[in-house]
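S.K.: only geometry, no sequence info:
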């Protein structure tokens, strides 16, 4: 029997890496940013929020003994994203990891939806992910090393019963397939690109007032009979970003409590 040299725990260690997280001021993006710091990464935090969300994330990261910077920017602005990545590398070091979690959700019957509502959804959820990946990859391609995780949704795979959100579903389906396409463009150049598709998750977006009546149905429809917590998205993100997933690219990882099995 050959000697076993694999150090399994080290596979998930992100020490020495610089990460860039969009949507880091709340919800899934905030918790993943915190989790990356707990695994050893320094993290650039980007959000368009004007409240203290980013400050709370940064405070947690400092408590974990890691560095962070806060950047107020809109993911629909390519120039701002390029500047954010440049600042990240100037202040923290070469970019190696990225999580694109910025996004919105709302609902409206397709026949009543205003064009502006549809366009805003696409601009933030799909174009915003594209521009983020583009800025991140431009930096990573210089070193020939990087891993990007885009936050999609199981709504990009299935149609949610009782929710009139064709624009949201389409945006997330676009993220999944766009991610696969970018993964193949960069597969021979050192960059891996994957998606996480959460099921119903207890985020501020999914507990907004107009969704409250749906919460019980969400739990009943999920085989595990509950919604996910934001904490439960950290492990999948760390896995896909880390050396533990060194042979994983172009994958959509469903984290849905079994929802898509039924």
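M.R.: Alright, I've got the coordinates. The structure displayed is predicted, hence computed values, not measured ones.
S.K.: from now on I want contacts and neighbour counts done on CA atoms only, so please keep to that.
M.R.: Noted.
S.K.: now the helices for the stretch 151-262 of the chain?
M.R.: 166-186, 215-221, 234-241 (DSSP state H, counting those that start in this stretch).
S.K.: run the chain-centre distance for the first one.
M.R.: Going back to what we said before, that points to helix 166-186. Mean C-alpha position of helix 166-186 versus that of the full chain (CA atoms, centre = their mean, to the nearest Å) differs by 13 Å.
S.K.: A further structure is provided below for comparison with the first:
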């Protein structure tokens, strides 16, 4: 459907080397956009994502960098605009997991989570909006988590949960600040998802519990985040801004 067609659009996806970020980057390319991939080159994931995008006949660039560096982000966007064209879509997926007893959690651990999950998202949005706002066109999508809306049973992760809550409210705040300037900002909150982290043998028992507690009886695949991302990137969501789109198999209903 033409409403979901992304041909002629240029996107950046942070954390595009694996899991949800990789799936969304490839999915947006499948919908027609040229896609720049930003993140770490560990294990070759970023290059693998780019190869799959090229195989779809779309243009791509890869950038090794960190979202806590405004210089890395602005440099990437400058090159994207020169080589791919005006940036119109941004998916800010880069983030880290965390956890631990709150009463003994070290400040440096807390700060690292907030640096990446909150400050990194803000700096990404800021750099992206600086080129989108003057043109009055753009869709920014921040990947949060159901952990930003609920407290995960039996998981002690006050740092992670509160950081994702911050991403959700940051997205709403930016959406309202830029509401009259042509840039939409939304967030996606995945439920438990079979990312590489959840495929490790040592967490098999925990993953079984996640599946049991999800009303649909299973975890999501990373590819199931593509549809929501394409929707929020496309004309199909032209009247949608400031929402948190929960994709969790019904988890938060219970």
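M.R.: Thanks, I have the structure now. Everything numeric here is computed off the predicted structure, so don't read it as measured data.
S.K.: any idea what the TM-score is?
M.R.: For this chain pair, the superposition-based TM-score is 0.98 by TM-score structural alignment, normalised by the length of the second structure; 254 aligned residues with a CA RMSD of 1.0 Å.
S.K.: would you turn the helices of the stretch 151-262 of the first structure into TSV with mean neighbour count and distance to residue 21 of the first structure?
M.R.: Listed next are these as TSV, based on neighbours: other CA atoms under 10 Å; distance: least, CA to CA, whole Å:
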stretch	mean neighbour count	distance to residue 21 of the first structure
helix 166-186	21	16
helix 215-221	16	28
helix 234-241	21	11
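S.K.: which one of those lies nearest to residue 258 of the first structure?
M.R.: Residue 258 of the first structure lies closest to helix 215-221 among the helices of the stretch 151-262 of the first structure, at 9.8 Å (CA to CA).
S.K.: mean deviation, the closest one versus the second structure?
M.R.: For helix 215-221 of the first structure, the mean deviation from the second structure after alignment is 0.6 Å (mean CA distance after the TM-score superposition for the first structure).
S.K.: pretty sure residue 144 of the second structure sits against residue 167.
M.R.: Yes: using CA atoms under 8 Å, residue 144 of the second structure makes contact with residue 167 at a distance of 5.9 Å.
S.K.: nearest spatial neighbour of the aligned residue in the first structure for residue 247 of the second structure, skipping sequence neighbours?
M.R.: By TM-score structural alignment, residue 247 of the second structure lines up with residue 255 in the first structure. With CA to CA, 6 or more residues apart in numbering as the criterion, residue 255 of the first structure has its nearest non-adjacent residue at 4.7 Å, and that residue is residue 198.
S.K.: which residue in the second structure lines up with that neighbour?
M.R.: That one, residue 198 of the first structure, aligns with residue 190 by TM-score structural alignment.
S.K.: now do residue 152 of the first structure
M.R.: Matched by TM-score structural alignment, residue 152 of the first structure corresponds to residue 144 in the second structure.
S.K.: what about the strands in the stretch 101-250 of the second structure?
M.R.: 138-143, 183-190, 244-247 (DSSP state E, counting those that start in this stretch).
S.K.: re the thing from before, what touches both of residue 144 and residue 167 of the second structure?
M.R.: The contact sets of residue 144 of the second structure and residue 167 overlap at residue 187 (CA atoms under 8 Å, 6 or more residues apart in numbering).
S.K.: any idea how far residue 232 of the first structure is from residue 238 of the first structure?
M.R.: 11 Å (CA to CA, to the nearest Å).
S.K.: hang on, the earlier thing: a markdown table for the strands of the stretch 101-250 of the second structure, including distance to residue 1 of the second structure and mean neighbour count?
M.R.: What follows is the strands of the stretch 101-250 of the second structure, written out as a markdown table (distance: least, CA to CA, whole Å; neighbours: other CA atoms under 10 Å):
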| stretch | distance to residue 1 of the second structure | mean neighbour count |
| --- | --- | --- |
| strand 138-143 | 19 | 27 |
| strand 183-190 | 21 | 27 |
| strand 244-247 | 21 | 20 |
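S.K.: so can I have CSV of those strands showing distance to residue 45 of the second structure?
M.R.: What follows is the strands of the stretch 101-250 of the second structure, written out as CSV (distance: least, CA to CA, whole Å):
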stretch, distance to residue 45 of the second structure
strand 138-143, 19
strand 183-190, 21
strand 244-247, 24
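S.K.: any idea what residue 184 of the first structure aligns with in the second structure?
M.R.: Per TM-score structural alignment, residue 184 of the first structure is aligned with residue 176.
S.K.: fine by me, thanks again.
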